[in-house]
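[1] what follows is a predicted structure for the sequence shown.
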Amino acid sequence: MDLIDIGANLTHDSFDRDRDAVLQRARDAGVARMVVTGASRAHSPKALALAQAHPGVLFATAGVHPHHAAEYTEECDAEMRALHAHPEVVAVGETGLDYFRDFSPRPAQRKAFERQLQIGVETGKPLFLHQRDAHDDFMAVMKQFDGQLGPAVVHCFTGTREELFDYLDRDWHIGITGWLCDERRGQHLRGIVKNIPAHRLMVETDAPYLLPRTLKPMPKDRRNEPAFLPHIVEELALDRSEDVAVTAAATAATAKAFFRLSG
């Protein structure tokens, strides 16, 4: 396999002790490139630094997750814009809405989302989007920017069939994670992932989160990492009734084109 993990939180402190080994295990497993998620004021610069330290292998996004939307000040906006001046930053986000936990007030989430979409308008970069339990407001905010934005991926898709088709009708891309492997919460995905066109489908681990529950043996520390992406691809291929090599090649080609990756 020659896979691309489009969403790995490699700046997370759980990787501080062995980050180089994590990257080597990913390469050994056939994960050739990874996009490091920038999801806050603190971690977006760290994502860029990682990408700069591993040219052609790591790339970065820069944004503020809705959990951190309250920190999206004028100064924060300027910081995000400065980060997007770097070619290693290949997408705007992670940004969007999350009404499941409401760690930031909903008006603050919507404002931060709109400000980051404006960066997308001005830079033309792809969008790395988050939506949980906020579908109607999410679609309403995106509609405000109709015809102005570049390509978008709804990362870590966990939604309903209706939500999936709403996104596909807008020609957005879909990121599938190890949520697919969760028999408690992700079983519904098994029946709908076959509806995602190959040129709209990408894969990600969201490491260190969302360790696939079907992975055997389980790591003792229960930490997810990019080396486990092939397992997700195998499960996804099974649900799509495809050969694993077909799913692997298609998702990698889609990711390379979407993020305009070099290397």
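    Right, received. Where do you want to start?

[2] CA atoms for contacts and neighbours, from now on please.
    Will do.

[3] other residues contacting the longest helix seen in the chain?
    Counting by DSSP state H, the longest helix found in the chain is helix 106-123. Helix 106-123 is contacted from outside by 63-64, 66-67, 69-70, 72, 77, 81, 84, 92-93, 95-99, 126-127, 141, 145, 148-150, using C-alpha atoms under 8 Å, 6 or more residues apart in numbering.

[4] what about versus this one:
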Amino acid sequence: MDLIDIGANLGHESFDHDLGAVLARARTAGVQRMVVTGASRAGSVRALELARAHPGQLWATAGIHPHHAVECTAEAIAELRALQAAPEVVAAGECGLDYHRDFSPRPAQRLAFERQLELAAETALPLFLHQRDAHGDFMAIMKEFEGKLGPVVVHCFTGTRAECFDYLDQDWHVGITGWLCDERRGQHLREFVKDIPGHRLMVETDAPYLLPRTVRPMPSHRRNEPMYLAHIVEELARDRGEDLATTAAATTAAAAAFFALPDPA
């Protein structure tokens, strides 16, 4: 397989000691290309560093996650503008709203999201977005920027069928993770992932988070990593009623086009 992991937090400290081995295992599992998520000021710098250190295998995003919304100052926007000018940075974000944990005050989240959308309208980069338990405000803010933004993916989708199709009605993309494999929280996704058009569907691990609960044998460390993307795609193909090669090819083609990634070396 030739798979693309559109969201891996490889700058996380849990990868500091063995990133080379992690990337090698990913290649062996067919995950040839990965996009490293930038979700904070420091994290976005780190994502770009990793992309530059592994050309042709890693690319980066640059943004400020709603958990870190208080970081999104005028100085931070200037930093993001510079980062997003780098050729290795293929999307703006991760940014958006998260009312599930409320690690940042909601007004600060909304302001940070709006500031980053203003920057994205300027740079015309694809958008890598986060939304959890904030669908109404999320859609209202995005409506303010209608016609001004580049391609959009709502990554790590965990919401309802209605939310999913609100996004698809806007011609946005949806990113599916190992949440699909969680019998406690992700069962509802299995009921409608078959209805997502293949050219709007992408896959990701969100590593080191969201280790698929159906992986066997289950690793004792519980750390997710890009090699498990192949397992997610297998489950997704089953739920879509497709053979594995069809789902793999569709999600890879969608991701390569969305991020304008070159063919693997």
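    Looks like it arrived, so ask away. Bear in mind that the values here come from a model prediction, so they are computed numbers and not experimental data.

[5] now the longest helix of structure 1: buried residues?
    For helix 106-123 of structure 1, burial by neighbour count (16 or more other C-alpha atoms under 10 Å) applies to 106, 108-121, 123.

[6] moving C-terminal of it, what's the next helix or strand?
    strand 127-132 (DSSP states H and E).

[7] compared with structure 2, how much does the helix or strand following that next one deviate?
    Proceeding N to C from strand 127-132 of structure 1, the next assigned helix or strand is helix 135-143, under DSSP H and E. Here the mean offset of helix 135-143 of structure 1 against structure 2 after fitting is 0.2 Å, by mean C-alpha distance after the TM-score superposition for structure 1.

[8] next one: the next helix or strand after helix 135-143 of structure 1 to chain centre, how far?
    Where DSSP H and E defines the elements, the next helix or strand beyond helix 135-143 of structure 1 is strand 152-154. Taking C-alpha atoms, centre = their mean, to the nearest Å, the mean C-alpha location of strand 152-154 of structure 1 is offset from the chain mean by 8 Å.

[9] strand 152-154 of structure 1 packs against which elements?
    Identification of packing neighbours for strand 152-154 of structure 1 by 3 or more C-alpha pairs under 8 Å, 6 or more residues apart in numbering; DSSP states H and E yields strand 127-132, strand 173-176.

[10] any chance of a markdown table for these, columns mean neighbour count and distance to L238 of structure 1?
    What follows is these, written out as a markdown table (neighbours: other C-alpha atoms under 10 Å; distance: least, C-alpha to C-alpha, whole Å):
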| stretch | mean neighbour count | distance to L238 of structure 1 |
| --- | --- | --- |
| strand 127-132 | 24 | 26 |
| strand 173-176 | 25 | 14 |
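
[11] how about a markdown table for those, with distance to M34 of structure 1 added?
    Listed next are those as a markdown table, based on distance: least, C-alpha to C-alpha, whole Å:
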| stretch | distance to M34 of structure 1 |
| --- | --- |
| strand 127-132 | 14 |
| strand 173-176 | 13 |
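
[12] which of those strands sits closest to D243 of structure 1?
    strand 173-176 (17.1 Å; C-alpha to C-alpha).

[13] which other helices and strands does that closest one contact?
    Secondary elements touching strand 173-176 of structure 1 (3+ C-alpha pairs under 8 Å, 6+ apart): strand 152-154, strand 201-203.

[14] one step back: among the helices and strands packed on strand 152-154 of structure 1, single out whichever gets nearest to V22 of structure 1.
    For these, the distance to V22 of structure 1 is smallest for strand 173-176, at 20.8 Å, taking C-alpha to C-alpha.

[15] where does that closest one end up in structure 2?
    Under TM-score structural alignment, strand 173-176 of structure 1 corresponds to residues 173-176 of structure 2.

[16] picking that back up, as JSON lines, the helices and strands packed on strand 173-176 of structure 1 with mean neighbour count and distance to A257 of structure 1 would be great.
    Formatted as JSON lines, these follow (neighbours: other C-alpha under 10 Å; distance: least, C-alpha to C-alpha, whole Å):
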{"stretch": "strand 152-154", "mean neighbour count": "23", "distance to A257 of structure 1": "12"}
{"stretch": "strand 201-203", "mean neighbour count": "28", "distance to A257 of structure 1": "11"}
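
[17] who wins for proximity to H173 of structure 1 among the ones you listed?
    Smallest distance to H173 of structure 1 across these (C-alpha to C-alpha): 4.2 Å, for strand 152-154.
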